[in-house]
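A.B. asks: Got a predicted structure plus its sequence, pasted below:
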Amino acid sequence: MDQSTISKLFFTVSDKTDGSKYLCYIHDCAGDLNIGVTDAEDVWRTRITDETKAQLLKHYSLKSIEDCLMKLRSSCGKGKASVSVEVGQVVIHLGPSPRDFAMTLAKLDEVDGKVELKELLFRMADSLSHWQSAEGPQALHSPGKNSHKRDNEFAPRKQSSTGPYVGSRKRLPGDSLINPGTKSKRPATGVAFDDDGDEV
């Protein structure tokens, strides 16, 4: 895994006490790996030192720090890792036990925090743009969705050839316009009496 891939690692991690979500990210700055956590308002960050790398390798039983960072992301996604917010710092716990490895991140001041959030936002946007260009136009559509089906969602439905035909039938002469299927009533004409045939 190259450094550009590491700088595109973003994942969420939860606070076990209240269930709130935090965004965790890895950033390569001048050859130094930094890990940060933010709630979109405050930012906490620390440098991944050689000692931290050795502890990560031991905790995950891996030989590559890149693999360890991928494992960290997977652990957060599966709910195995968590954070706890303390005064002026955030602690990332890599397991439920207090004996599990934990990393402490210091809170940035307001000015540095805004700069960090701005850079993070654009790194995420660049990462998304790169993914969309690599995947092509189909990346804009969710898998399993049929765009043609969506276009025809409000089109008139066609009658199935196998089912009974329920379309409008042809009106026959004399049928009522208001109540199809019934004969319209003709106006009464009265009774014609033929007086010519009567005999006195």
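C.D. replies: Received the coordinates, thanks. Numbering: from 1, shown residues only.
A.B. asks: contacts, neighbours, all on C-alpha from now
C.D. replies: OK.
A.B. asks: So which bits of the longest helix seen in the chain are buried?
C.D. replies: The residue-count maximum for a helix in the chain (DSSP state H) belongs to helix 110-135. Neighbour-count burial for helix 110-135 flags Gly113, Lys114, Glu116, Leu117, Leu120, Arg123, Met124, Ser127 (criterion: 16 or more other Cα atoms under 10 Å).
A.B. asks: same thing with stretch 39-50?
C.D. replies: Residues of stretch 39-50 classed as buried: Val43, Trp44, Arg45, Thr46, Arg47, Ile48 (neighbour count, 16+ other Cα under 10 Å).
A.B. asks: could those go into a markdown table alongside distance to Ile26 and secondary structure?
C.D. replies: What follows is these, written out as a markdown table (distance: Cα to Cα, whole Å; DSSP: H, G, I helix; E, B strand; the rest coil):
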| residue | distance to Ile26 | secondary structure |
| --- | --- | --- |
| Val43 | 13 | strand |
| Trp44 | 12 | strand |
| Arg45 | 10 | strand |
| Thr46 | 10 | strand |
| Arg47 | 10 | strand |
| Ile48 | 10 | coil |
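A.B. asks: from these, which single one is nearest Leu94?
C.D. replies: Ile48 (14.7 Å; Cα to Cα).
A.B. asks: which non-adjacent residue is nearest Met124?
C.D. replies: Leaving out its chain neighbours, the residue that sits closest to Met124 by Cα to Cα, 6 or more residues apart in numbering is Lys8, at 7.1 Å.
A.B. asks: hold the first one in mind and look at this next one:
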Amino acid sequence: MAEPAGPFHVLRAGPGRFLCYCRPGGAVYVTDAMEVWAGDLGGCPAFGCPCPPEEHGAMLRAALGRGAAELSLGPRSATLRMLEEPRCPAVALAQLPAAEARSQLQALVFGMAGCIETLERRLEAAVETLASSCSPQKNTAQSQQLFLPDPSPRKNRAAGSALPAKRKVPGESLINPGFKSKKASSGVNFEDS
């Protein structure tokens, strides 16, 4: 059995939580980890939806991602509604027999475990790459540089160009740059007081 494609979304119906995911080919599954309900997006025209199954699947995934889907449970069936899409209001889900539900749950668990294992490997590789490319001192400086602005007046990062460094001109005021004193400084005269 193929692993579930995802993405995975948690839905609430009454006091319970349910996991919803889609598989390639237009199948949608909902489970509470005990029972499984399944539906086919190709069966959408029975509900009067004018869109093709691929588009309906994309709309369902988007609605699930925004939290704009609602699950209603009935005896041996369920209905998944897209609250914001009046053209394609619902998908009918049928409760799977126990043996088929068990194999779906097994595929779901191992599929999610495979996703977690892949993510862990990618994270370890990224950490190793970062650690090997920088010494601890450089690593600290780079991580601080990510969060702190560049204090250097020589670079204007917003404009993307380097500005020339300002030179100190003799006689120019430090407080008011550009203003030059009219007479040369002679020091302090203590005799006039």
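C.D. replies: Sure, I can see it. Source: prediction; values computed, not measured.
A.B. asks: What would you report as the TM-score here?
C.D. replies: Overlay of the two chains. TM-score (TM-score structural alignment, normalised by the length of structure 2): 0.52; 127 aligned residues with a Cα RMSD of 3.7 Å.
A.B. asks: Can you check which part of structure 2 the longest helix of structure 1 sits on?
C.D. replies: Per the alignment by TM-score structural alignment, helix 110-135 of structure 1 matches residues 98-123 in structure 2.
A.B. asks: Now do that stretch: distance to the chain's middle.
C.D. replies: The gap between where stretch 98-123 of structure 2 is centred and where its chain is centred comes out at 21 Å by Cα atoms, centre = their mean, to the nearest Å.
A.B. asks: follow-up on the earlier one: got the buried residues of helix 110-135 of structure 1 as TSV, with distance to Thr104 of structure 1 columns?
C.D. replies: Output for those, formatted as TSV (distance: Cα to Cα, whole Å):
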residue	distance to Thr104 of structure 1
Gly113	17
Lys114	20
Glu116	18
Leu117	19
Leu120	20
Arg123	23
Met124	24
Ser127	27
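A.B. asks: which residue is nearest the middle of structure 2?
C.D. replies: Among the residues of structure 2, the one closest to the centroid is Gly65, at 11.2 Å (Cα atoms, centre = their mean).
A.B. asks: circling back: check the alignment and tell me where the residue nearest to Met124 of structure 1 lands in structure 2.
C.D. replies: Match for Lys8 of structure 1 (TM-score structural alignment): Gly6.
A.B. asks: one step back: so how many other residues sit close to the residue nearest to Met124 of structure 1?
C.D. replies: By other Cα atoms under 10 Å, 18 other residues sit near Lys8 of structure 1.
A.B. asks: So it belongs to a strand, correct?
C.D. replies: No: read with DSSP: H, G, I helix; E, B strand; the rest coil, Lys8 of structure 1 is coil and lies in no strand.
A.B. asks: hang on, it packs against Phe122?
C.D. replies: No: contact criterion Cα atoms under 8 Å: Lys8 of structure 1 and Phe122 do not qualify, at 10.9 Å.
A.B. asks: Among the buried residues of helix 110-135 of structure 1, find me the one that's closest to His148 of structure 1.
C.D. replies: For those, the nearest to His148 of structure 1 is Ser127 (29.0 Å; Cα to Cα).
A.B. asks: Cys68 of structure 1 versus that closest one, what's the distance?
C.D. replies: For Ser127 of structure 1, the distance to Cys68 of structure 1 equals 21 Å [Cα to Cα, to the nearest Å].
A.B. asks: Buried residues, stretch 12-32 of structure 2. List them.
C.D. replies: Applying 16+ other Cα under 10 Å to stretch 12-32 of structure 2 flags Phe18, Cys20, Tyr21, Cys22, Arg23, Gly26, Ala27, Val28, Tyr29, Val30, Thr31, Asp32 as buried.
A.B. asks: Cross-check the contact I'm expecting between the fourth one and Ala5.
C.D. replies: Just to be clear, that refers to Cys22 of structure 2. Yes: assessed by Cα under 8 Å, Cys22 of structure 2 is found in contact with Ala5 at 6.3 Å.
A.B. asks: quick one: what's aligned to Lys21 of structure 1 in structure 2?
C.D. replies: Match for Lys21 of structure 1 (TM-score structural alignment): Arg17.
A.B. asks: Spit out the contact partners of the nearest residue to its match once chain neighbours are set aside.
C.D. replies: Distance criterion Cα to Cα, 6+ apart; nearest residue to Arg17 of structure 2, sequence neighbours excluded, is Leu11 at 5.7 Å. Neighbouring residues of Leu11 of structure 2 by Cα atoms under 8 Å, 6 or more residues apart in numbering: Arg17, Phe18, Leu19, Cys20, Gly67, Ala69, Glu70, Leu71.
A.B. asks: State whether Leu11 of structure 2 is indeed within a helix.
C.D. replies: No: under the criterion used here (three-state DSSP), Leu11 of structure 2 is strand, not part of a helix.
A.B. asks: And the helices in structure 2, which stretches?
C.D. replies: Using DSSP H, helices in structure 2 cover 53-66, 98-133, 136-147.
A.B. asks: what's the longest strand in structure 2?
C.D. replies: Determined from DSSP state E, the single longest strand within structure 2 is strand 16-23.
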